[in-house]
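S.K.: Pasting the sequence and the predicted coordinates here, then a few questions.
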Amino acid sequence: MKVILSGGGTGGHIYPALTIADQIKKLRPEAEISFVGTKQGLEKDIIPRYGYPLKFIEVAGFKRSLSLDTLRSVGKLFEGLYDAWQIIKRERPNLVIGTGGYVCGPIVFMAALHGIPCCIQEQNAMPGVTNKILSRYVRKVFLGYKEAGKYFPGKAELVYTGNPIRTEILEHERLAALKELGLDPEKKTVLVSGGSRGARSINTAMLEAELALSDRQEVQVLHATGDVNYEKYMAEITKRGGVGKNIIIKPYLHNMPVALAAADLAVFRAGAIGLAELMAKGVPSVLIPYPYATANHQEFNARAVEAKGAARVILDKELNGERILEAIEHLLLHAKELEKMQAAAKSLGKPQAAETIAKEALALIKD
């Protein structure tokens, strides 16, 4: 049995595909799994580290305005379709799964034209353009958010699964995580991260908040600034008099599953997979959606979680030290409200999403 997965450009498309692939391998150890991507996307570095073969096609994303680059992208699209056709003809897969990003367009489309069972996984509450188009040709669409369903009016079966997350997210308990991180189990832990590269606006606001929370007995903050922001952040906070031992500032958190297990409250962007991990652990959050995300999909994600009572949303343009401090202090002072948010987050969690997707996708194959 041969399975091809494709999703590229960013980690938000690649890691869900890898998580699904791992689950397929658990369910069907004999499956030959390979990936399709481009030499320009992050997949060229990430996929081989996980031991899966990666085949390349030529394709480029479309700009949202008509230009010479748009014409070049059209040319690349036809090249990508030809490359995809060659891969399908050579590999003859039994199943093709796309997880978003323009790279999965040609391979899923060509597979569908050849009558091969295909499905896609959409991580966000506001779907990407590629998945909207592909939904008309695939058998199943796996939804990370129920709210995305209305954007897929085709004949494909819509299956609300939640977003696939790494299995190690669920492996750590709170007390053991706090001990590993050297944190005080008697204090509420606020986890702050703007993503792997950090977020300047969150860092700027948190600097003011951390100065105010310094040496407070009831709270501790674990803040990842991002490598590129760390030295400047530390220089500024030192210039302002520094902070107490309850404020831990790191350039990067190399073991995010442990940090999530220790967290009572998170200050995060609203990327789909990061939110799925928060929900799986039942961590309530203050969300600051990235304002330049395609089609503003991070705000749609954040609002969907907020509507269920698991988060508070502050728009990036409204973010400052006073707003973030007020949000954190309010939740720390109102224990029952925080507990309700934790319960709401936990109810939204779909820790078995990858297994569900793998089973539903494999069911399309006629043995």
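M.R.: That came through, no problem. If you're wondering where the values come from, they're calculated on a predicted model, not measured in any experiment.
S.K.: going forward, measure contacts and count neighbours with C-alpha atoms only.
M.R.: Fine.
S.K.: now the helices for the chain?
M.R.: 11-27, 43-49, 68-91, 104-113, 129-134, 174-181, 200-213, 227-239, 256-262, 272-281, 297-307, 321-333, 335-348, 353-362 (DSSP state H).
S.K.: Let me know which of these is the nearest to Leu191.
M.R.: helix 256-262 (7.2 Å; CA to CA).
S.K.: Which strands or helices does the closest one pack on?
M.R.: helix 174-181, strand 188-193, helix 272-281 (3 or more CA pairs under 8 Å, 6 or more residues apart in numbering; DSSP states H and E).
S.K.: Buried residues of the longest one, list them for me.
M.R.: Applying a neighbour-count criterion of 16 or more other CA atoms under 10 Å, one finds Ala272, Ile273, Leu275, Ala276, Glu277, Leu278, Met279, Ala280, Lys281 buried in helix 272-281.
S.K.: One more: the first one?
M.R.: For helix 174-181, the buried set under the neighbour-count rule, 16+ other CA under 10 Å, comprises Arg174, Ala177, Leu178.
S.K.: let's bring in a second one:
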Amino acid sequence: MNDSVRQPAGGLGTTSRGFSLSVVLAGGGTAGHVEPAMAVADALTRLDPQIRITALGTSRGLETKLVPERGYRLELITPVPLPRKPTGDLARLPPRVWRAVREARAVLDGVDADVVIGFGGYVALPAYLAARGIPGFRRRIPVVIHEANARAGLANRVGVRTAARVLSAVPDSGLRHAEVVGVPVRAAITALDRAALRAQARAHFGFTDDARVLLVFGGSQGAVSLNRAVAGAAAALAGAGISVLHAHGPKNVLDLPGADHQGTQDPPYVAVPYLDRMDLAYAAADMVICRSGAMTVAEVSAVGLPAIYVPLPIGNGEQRLNALPVVNAGGGIVVDDGALSPDLVGQEVVALLTDAARLAAMTAAAARVGHRDAARQVAQAAVAVARQARPAVGGRSGGGGP
């Protein structure tokens, strides 16, 4: 990013005095926080290439890899483990939190931040508190919050009290006055034309153009229960003429008796450790079996794929809630982790994939409920808040270049 360039006054990403806006993204830790932040960063850049973007993170999170790969500036602060519920210690700001807040505030002032966009997690909380203004750093910086999960985490529940705008993936996330926009998803997915890419995608994985394809994935590390159930139904799937594209995770191995894992059997069962071309995987598929993390549900519904969602059986049930809007619209089915079995896949999944009318109805429903423009909406909200907060007259430093 070239922070030395200044856009003429009055442009989308400028203040009334002509300085380019400076946006800080606070969404480190897991991919569920980092990926939406990067999707919004890309959307901001598309709105105005002169907007200056800084990502806030810690040395422990995936942001140390994902942010530099996307070409954005990354500043690190002290990680602050968050309790699952508000406590007196949080309100009293113990030394570790104070340190992270002061480090975050130094970053905000160093880049002359106009707005903070927070996505929850242990990076967002210090950013929210720093943006309020602390002794020695008096200027308050407006905050825009995005909540990806169906149940808001602690950081966003604290940050919402002083946020200028609040956006969420689904209704009833627990954040007051939240505007439902969906989950920000990268443009490579939201712009995907599955029909136009289908022939290329199927050829890429070794499927025939008229194949019925089941896509299976369980996140970056795979999911043993999904692997066991689908691999155990391999014979039933093959008997029904269903091809399978199965990302089982780099640390897992599928038990597929009689299969070569390379898709040379007919119909092909293509088993791979991971998928580095999810766009092609989505384009090749007719249906998905997957977990229901917020990002997974967002991507699968954004491309209009019907899905069997298998919520991770831990936490407070948020994965089930993430999937419910799609399920209630008719674009998916929820199956409990413990109920997913080779028999269920061999019977119910096969029945669905071989029922053209039902599959078409689910496909249409998934496409209707998916959000393709969430990243743009979050970016536009942040720009509007930043422009409103900046005074029309008076000086500012335009600094913050790397």
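M.R.: Good, I have the coordinates. Note that the structure is predicted; figures quoted are calculated from it, not measured.
S.K.: Among the buried residues of helix 272-281 of structure 1, which one sits closest to Leu54 of structure 1?
M.R.: Of the buried residues of helix 272-281 of structure 1, the one sitting nearest to Leu54 of structure 1 (CA to CA) turns out to be Ile273, at 22.5 Å.
S.K.: Tell me which of the helices of structure 1 lies nearest to Pro153 of structure 1.
M.R.: helix 129-134 (9.0 Å).
S.K.: Mind giving me the packing neighbours of that closest one?
M.R.: For helix 129-134 of structure 1, the packing partners by 3+ CA pairs under 8 Å, 6+ apart are helix 104-113, strand 118-122.
S.K.: Out of the ones you listed, flag the one nearest Glu236 of structure 1.
M.R.: strand 118-122 (40.1 Å).
S.K.: Would you check the span in structure 2 matched by that closest one?
M.R.: Aligning strand 118-122 of structure 1 against structure 2 (TM-score structural alignment) gives residues 143-147.
S.K.: middle-most residue in structure 2, spatially?
M.R.: Met295 (3.7 Å; CA atoms, centre = their mean).
S.K.: OK, contacts around the counterpart of that one in structure 1?
M.R.: In structure 1, the residue matched to Met295 of structure 2 (TM-score structural alignment) is Ile273. With contacts defined as CA atoms under 8 Å, 6 or more residues apart in numbering, Ile273 of structure 1 is in contact with Gly12, Pro16, Gln123, Asn163, Pro164, Ile165.
S.K.: Tell me, how many residues neighbour Ala363 of structure 1?
M.R.: 12 (other CA atoms under 10 Å).
S.K.: so what corresponds to it in structure 2?
M.R.: Ala363 of structure 1 maps onto Ala384 in structure 2, by TM-score structural alignment.
S.K.: Now check structure 2 for the residue matching Pro16 of structure 1.
M.R.: Checking TM-score structural alignment: Pro16 of structure 1 goes with Pro36.
S.K.: so its match sits right up against Ala187, yeah?
M.R.: No: applying CA atoms under 8 Å as the test, Pro36 of structure 2 and Ala187 come out as separate, 11.1 Å apart.
S.K.: And those two? Which one has more around it.
M.R.: Pro36 (26 against 16).
S.K.: Contacts only, for the more buried one.
M.R.: Phe119, Val183, Pro184, Val185, Arg186, Met295, Ala375.
S.K.: picking up where we left off before, to what extent does the match of strand 118-122 of structure 1 diverge from structure 1 after superposition?
M.R.: In the superposition with structure 1, the average deviation recorded for stretch 143-147 of structure 2 is 0.9 Å (mean CA distance after the TM-score superposition for structure 1).
S.K.: Touching that stretch from outside, list them.
M.R.: Residues outside stretch 143-147 of structure 2 that contact it (CA under 8 Å, 6+ apart): 115-120, 128, 131, 156, 159-160, 162-169, 173, 378, 381-382, 385.
S.K.: Tell me which residues of it come out buried.
M.R.: Here stretch 143-147 of structure 2 shows Val143, Val144, Ile145, His146, Glu147 as buried, counting by 16+ other CA under 10 Å.
S.K.: before we move on, what about stretch 192-203 of structure 1?
M.R.: Buried-residue list, stretch 192-203 of structure 1, by 16+ other CA under 10 Å: Val192, Ser193, Gly194, Gly195, Gly198, Ala199, Ser201, Ile202, Asn203.
S.K.: measure that stretch end to end?
M.R.: The first and last residues of stretch 192-203 of structure 1 sit 9 Å apart, counting by CA to CA, to the nearest Å.
S.K.: which part of structure 2 lines up with that stretch?
M.R.: Going by TM-score structural alignment: stretch 192-203 of structure 1 matches residues 216-227.
S.K.: ok now the matching stretch, how far from the chain's centre?
M.R.: Centroid displacement of stretch 216-227 of structure 2 relative to its chain, using CA atoms, centre = their mean, to the nearest Å, is 17 Å.
S.K.: got it, and stretch 319-338 of structure 1?
M.R.: Worked out by CA atoms, centre = their mean, stretch 319-338 of structure 1 lies 25 Å from the chain centre.
S.K.: what stretch of structure 2 does that stretch fall on?
M.R.: Going by TM-score structural alignment, stretch 319-338 of structure 1 lines up with residues 340-359 of structure 2.
S.K.: again with stretch 83-95 of structure 1
M.R.: With TM-score structural alignment as the criterion, stretch 83-95 of structure 1 aligns to 103-115.
S.K.: got the buried residues for that stretch?
M.R.: Under 16+ other CA under 10 Å, the buried positions of stretch 103-115 of structure 2 are Glu103, Ala104, Arg105, Val107, Leu108, Asp109, Val111, Asp112, Ala113, Asp114, Val115.
S.K.: residues in contact with Ile237 of structure 1?
M.R.: Contacts of Ile237 of structure 1 (CA under 8 Å, 6+ apart): Leu207, Leu211, Val243.
S.K.: Just the closest of those to Asn320 of structure 1, please.
M.R.: Leu207 (9.6 Å).
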